[in-house]
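**Student:** below: sequence and its predicted model.
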Amino acid sequence: MFLRTPPLTAALLSLALLYSASAATHAKENAIASAKESIASSEKDSTASSAKKSIASDSYTYANLHDVRVSHVYLDLTVDFANNALTGFADLTLDWQQQDADTILLDTRDLTIKQVYARRVDGQWRKVSFELAERHAVLGSKLTIKPGFQTQTLRIHYQSQPQASGLQWLTKEQTASKNQPFMFSQNQAIHARSWIPIQDSPAVRLTYSARIQTDKDVLAVMSAPTEPGTARTGDYRFTMPHAIPPYLLAIAVGDLEFKAMSAQTGVYAEPYILEAAAKEFASTQQMIDVTEPLYGDYRWGRYDLLILPPSFPFGGMENPVLSFITPTVIAGDGSLVNLIAHELAHSWSGNLVTNATWQDLWLNEGFTSYVENRIMEQVFGVDRAIMEQALSVQDLKQELQSIDADDSRLFLDLKGRDPDDAFSGVPYTKGQLFLMFLEKRFGREVFDPFVKKYFDDHSFKSITTAEFERYLAANLLDQHPGKVSSEEVNEWIHGRGLPASSPNPQSDAFLRVQQHSNAWLSGLSTLSELPTTAWTVHEWLFFLNNLPLNITPTQLQQLDQAFNLTHSSNSEIAHAWYLLALKTGYRQVLPALEQYLISIGRRKLILPLYRQLASTPEGLAFARKVYQQARPGYHPLAQGSVDEMLKAD
């Protein structure tokens, strides 16, 4: 599949060539700035900042978006592993929205701002004053710049700090290969501001280019096209020609090698896991191929995967053209590749069409979970897709029992909390169920074209829930009256919990697992009679998640001896077993659990275990002891969560 190139691409590619020249003189910097300004002024229509229209109100940015918007960022950064810092400058191309505006407000968090320059119409740089406000616990520090004129380009010299919430720095000893240090970013939700002075809102869409300088022993990659087989030179250039929100601007540097999976897809990873990852995710190209007929062309060119160190706090992150992936899904049997389907699905829902604020997160994750499941159905069959639906719904129903009722709404009022709090099963699974509800009412023959048109009509745009509701009414509800009422839509989006009309997927395979489980628990059959050799990971998870908490210690010991669950190589099965063991007092898992918590940092897997441990004094003491060893290897986002969970009385 060839990249569908917007009008801006040719100019940006020319600009990339300009960057790649070896001379780094002041005159050349002026020429580069002039070229960027020429692109911005002559081809604005191809970027998100082109139309001077209203923009969503985002309470999580200091940026004065109604006055000025950043349309392009050029980063010139040096990766300093000795000091755990990125040092250099950022050029921000500005699109002024008001004729009388001359102030730029930017988001930062723990950045050292050294100098700020504004480029004059004659091409010369003028040093301008700036003010960095006190740090807000959630928003960081507002950066106020008043050039005194409507400059088209700002140059900000700065340095990130070791505690940057959007970066993790690992020594070579903390990596699995133990050959080279590793650094990677995680911007979502508002962590881009911790390593770039930026308008850090998903309502903003911008293109970017970068020059990243490193030691010659490591490879740098970004969420921008990279030529497979790029040599380690210590000097790397990137250009992202499509307008993306700032949280999708990503970087990683480490002992990375590349292996192709197809002409369009490949894997970057440390050498120890490269072959296993490429084998595990070999179905990626097939996933792209089955998605395009449903939802339109894949518009990003390549689709590669970056396997991060085990400390990565999430399953995956949908950074365009290069999804960041946890190694915990490399199970050896392809059983957890629905995560790849999820990150790929973001290429349509989330990256192509983006939530305008974090209150609208469900527009990203609900659509993506729905598309993910359709991909899994196409590639692996209906039975597997239904099993994954059923497991997700079971998890959601359990979660709904423990969260505030207001947090069960799709359109979420965060009430000033950290936008990271928006991430729960609600935007993912309740959002997916809403779309499944619509699919059932209208039929796929109607609903599939609607979703494809929705992606096409909003491509490379950020939208709000209110805008989606108007679009849904005009393009689906009004076109097919009597199928779904506006009241039903309102209940799904703004109501608490799950509506009575919510789909309730049931798997025949799970019904059989439950029957076998009941027979064993009641003494009517033995463990040897359980047909586990044919079970998928989904059936194992259902079996473990639904064992009663009054299961006897003897039965737990029998299970462990029969299936070696305490030492399972599948991270999801091990997690389910450890959680059951903690709830039922099966202490034999503690040595293995300790190593599990130290070796991985994925929040989905470790946080429920720490939470369960913290529910008893004895467990809390054990958790604190383990965490003392594990914490240095955890990402800042995981550290913050566990710190709060295990804090002293």
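**Tutor:** Looks like it arrived, so ask away.

**Student:** contacts and neighbour counts: CA atoms only from here.
**Tutor:** OK.

**Student:** which residues touch residue 485?
**Tutor:** For residue 485, the contact set (CA atoms under 8 Å, 6 or more residues apart in numbering) comprises residue 477.

**Student:** what about it, distance to residue 96?
**Tutor:** Residue 485 sits 42 Å away from residue 96, taking CA to CA, to the nearest Å as the criterion.

**Student:** same thing with residue 456?
**Tutor:** For residue 456, the distance to residue 96 - CA to CA - is 27 Å.

**Student:** show me which of those two is the more surrounded one.
**Tutor:** Set residue 456 next to residue 96 and count neighbours by other CA atoms under 10 Å: residue 96 wins out with 22 against 16.

**Student:** the more buried one: what's it in contact with?
**Tutor:** Here residue 96 is in contact with 67, 68, 69, 150 (CA under 8 Å, 6+ apart).

**Student:** nearest residue to the last one other than its sequence neighbours?
**Tutor:** Distances taken as CA to CA, 6 or more residues apart in numbering put residue 102 closest to residue 150, at 5.4 Å, once the chain neighbours are dropped.

**Student:** where does the one you found sit: helix, strand or coil?
**Tutor:** At residue 102 the chain is in coil, as set by DSSP: H, G, I helix; E, B strand; the rest coil.

**Student:** just confirm residue 516 contacts residue 532, I think it does.
**Tutor:** No: using CA atoms under 8 Å, residue 516 is not in contact with residue 532, being 10.0 Å away.

**Student:** neighbour count winner among these two?
**Tutor:** For residue 516 versus residue 532, neighbours defined as other CA under 10 Å are more numerous around residue 516 (19 against 13).

**Student:** identify the residue nearest the more buried one in space, chain neighbours excluded?
**Tutor:** Take residue 516 and drop its neighbours on the chain: the residue closest to it by CA to CA, 6+ apart is residue 530, 6.3 Å away.

**Student:** confirm residue 151 sits in a helix?
**Tutor:** No: Residue 151 is assigned coil when assessed by three-state DSSP, not a helix.

**Student:** take the one below as the second:
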Amino acid sequence: MAPPKDYTTQSNYAEVKEVARHYELDVDFGRNVIEGYAKVTAEALAPGGRLVLDTRGLSVSRVELLPGRQPLDFNLGQPHKASARLVALALGTALEIHLPSQLAAGEQVVVGVRYATSPDSSALQFLAPSMTAGGAHPYLFSQCQAIHARSMVPCQDTPAVKAPYTAAVRVPAALTALMSAVPQDAGAGAGEGLPGVDEGAAATEGERRTFYFTQKVPIPSYLIALAAGQLESREISPRTRVWSEPSVVDSAAYEFAETARFLDAGESIAGPYVWGRYDLLLLPPSFPYGGMENPCLTFVTPTLLAGDRRRGRGRGKGDCAALTNVVAHEIAHSWTGNLVTNASWADFWLNEGWTVFLERKILGRLQGEKALQFNASRGAMSLQEEVARIGPDHNFTRLVPDLSAGEDPDDAFSRVPYEKGFYFLYYLQGLVGGPSQFEPFVKDYLQHFAFKTLTSDDFKAFFTSYYADKAPDAVSKIDWDAWLYSPGMPPEKNEYDDSLAAAAKDLAVRWHTADVLGVGAEAPAGVGAGDIQGWGSDQALAT
């Protein structure tokens, strides 16, 4: 069966598909570029004589058939027709590689591509020393979601294609390189040196050094991640260390010291953690997100360093609202998104909706059911506000938006796939009998689709088959078209326990009514610090 159509890639992944990747990356901070070599192993799904990869802003100097290094003809096409409309967020240009002979279905081919990135690569953020905490060395980090990997490496830049990768990264000797993979010694599966970049000549390291990485679990291209800077690490558990610049690494280790508890809670709900290590990298302030779920190396914002990890421990250890939710969310991605992946960006709710659901399950395990309900209630409010902002009839408020016109998925991203996706899953849980009936399905779903991609139709088919005998009446009540394809708010209404939110609102009203004019009146009678004793900081922030 042909894979589903992803309109955000120009690659021919339905004909010839990447099955393994190796990258040589030579980071040039003087020019803000990467000199690269990509070794791509591809397998024919149907007879064909070409391999098409996505690129954006890459200059390609040679393409060769490996292992013999036979030169191959290639075309680096014109920018996609959507480029003028999408400007810097365009779909880019297709790299069409002409193979020396037709491939039979099931046959594999290995090609090498020598290339360089552009200084304005949308995936790469080069920072001058003045923009770092230490102020002495430059810094680099990548952000490939959703379709920015093509501006760092030539690849089939679609979540429909998952492949393992290895890499060798060369940086100035004072810096450390990290990737969304497990570090390796030279020659231990990731090769030795950068022969493709150096064109076979033995390069002298001099003031530079090379780091090696292996990611054995198949991942989509948007999860390829790279960082380089003056970095140190601290071990916080047998499988987790925190990385950051030296001046903040101890603060980061303190804040994230209880990460292992989140991992353990995630495994109790979703099954074994398959990635080996779970490390965190605290990035400079210019990192534009709260976190990014790169496998083996979650990127997190330094704004989480609040210094109040013990604030509000009445509902659970480490209960800083931003920290707790971000860590729970990014850990949840280890199963939902990274292990089980949406086949196209139109099905993004299968990534983020599921991740919010698992995130809140983890919070419920650690802080109690009321914490889950509190966050669900706030999420429903956020969804309502987001739908109103975008417009209740807008395509982007559908759980599965139509991206067939070539829209950049970044334009469609909002809270909708997160919160409407969670809302749908919570509805399904209630429909089939509650957590005791739904949580076994969660594990079976994740096991069934592990290492694979799926569409919303695949999810629907699995769910209906799973509950056909267990809850046939429930299955018959689901209006799948309304949930998946209708814009606006969900077609059914969930009910949540909002007692924690109500307590916060009641306290806020007491303070507000004591000083309606805002002139600095005295505090209302009977209030004090004890009013928020045992509250989590998320509840305190809701007042």
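**Tutor:** Noted; the coordinates are in hand. Remember, predicted model here, so these are calculated numbers, not experimental data.

**Student:** how close are the two chains, by TM-score?
**Tutor:** The TM-score (TM-score structural alignment, normalised by the length of structure 2) is 0.85; 484 aligned residues with a CA RMSD of 2.0 Å.

**Student:** looking at the contacts of residue 96 of structure 1, which is nearest residue 497 of structure 1?
**Tutor:** Closest approach to residue 497 of structure 1 among the contacts of residue 96 of structure 1 (CA to CA): residue 69, at 37.4 Å.

**Student:** okay, now the alignment partner in structure 2 of that closest one: neighbour count?
**Tutor:** Matched across to structure 2, residue 69 of structure 1 falls on residue 17, judged by TM-score structural alignment. Residue 17 of structure 2 has 25 neighbours, counted by other CA under 10 Å.

**Student:** roughly how far apart are residue 17 of structure 2 and residue 489 of structure 2?
**Tutor:** From residue 17 of structure 2 to residue 489 of structure 2 the distance is 38 Å (CA to CA).

**Student:** just residue 211 of structure 2 next, same as before
**Tutor:** Remark: distance between residue 211 of structure 2 and residue 489 of structure 2 (CA to CA) = 48 Å.

**Student:** who touches the residue sitting nearest the centre point of structure 1 in this structure?
**Tutor:** Closest to where the C-alpha atoms of structure 1 average out (CA atoms, centre = their mean) is residue 317, at 3.0 Å. Residue 317 of structure 1 makes contact with 186, 323, 324, 325, 343 under the criterion CA under 8 Å, 6+ apart.

**Student:** before we move on, what about residue 241 of structure 2?
**Tutor:** Residue 241 of structure 2 touches 233, 234, 235, 253, 278, 279, 280, counting by CA under 8 Å, 6+ apart.

**Student:** where does the alignment partner in structure 1 of residue 424 of structure 2 sit: helix, strand or coil?
**Tutor:** Aligned counterpart of residue 424 of structure 2 in structure 1: residue 434 (TM-score structural alignment). Following three-state DSSP, residue 434 of structure 1 is assigned to helix.

**Student:** what about the residue nearest to residue 434 of structure 1 when sequence neighbours are not counted, neighbour count?
**Tutor:** Nearest non-adjacent residue to residue 434 of structure 1, counting by CA to CA, 6+ apart: residue 492, 6.6 Å away. Number of residues near residue 492 of structure 1 (other CA under 10 Å) recorded here: 25.

**Student:** alignment lookup: residue 492 of structure 1 to structure 2.
**Tutor:** Matched by TM-score structural alignment, residue 492 of structure 1 corresponds to residue 483 in structure 2.

**Student:** again, but for residue 296 of structure 1
**Tutor:** Mapped onto structure 2 by TM-score structural alignment, residue 296 of structure 1 lines up with residue 271.

**Student:** which residues touch its match?
**Tutor:** Neighbouring residues of residue 271 of structure 2 by CA under 8 Å, 6+ apart: 443, 447.

**Student:** same check, this time on residue 203 of structure 1
**Tutor:** Contacts for residue 203 of structure 1 (CA under 8 Å, 6+ apart) come out as 55, 56, 58, 245, 355, 356, 357, 462, 463.

**Student:** repeat that for 6 Å
**Tutor:** 356, 462 (CA atoms under 6 Å, 6 or more residues apart in numbering).

**Student:** the contacts of residue 317 of structure 1 in helices, which ones?
**Tutor:** In helices, defined here by DSSP state H, the members of the contacts of residue 317 of structure 1 are residue 343.

**Student:** which one of the contacts of residue 317 of structure 1 has the most neighbours?
**Tutor:** residue 324 (29 neighbours).

**Student:** what's the separation between that residue and residue 509 of structure 1?
**Tutor:** In terms of CA to CA, residue 324 of structure 1 sits 32 Å off from residue 509 of structure 1.

**Student:** just residue 387 of structure 1 next, same as before
**Tutor:** Where residue 509 of structure 1 is concerned, residue 387 of structure 1 sits at a distance of 8 Å (CA to CA).
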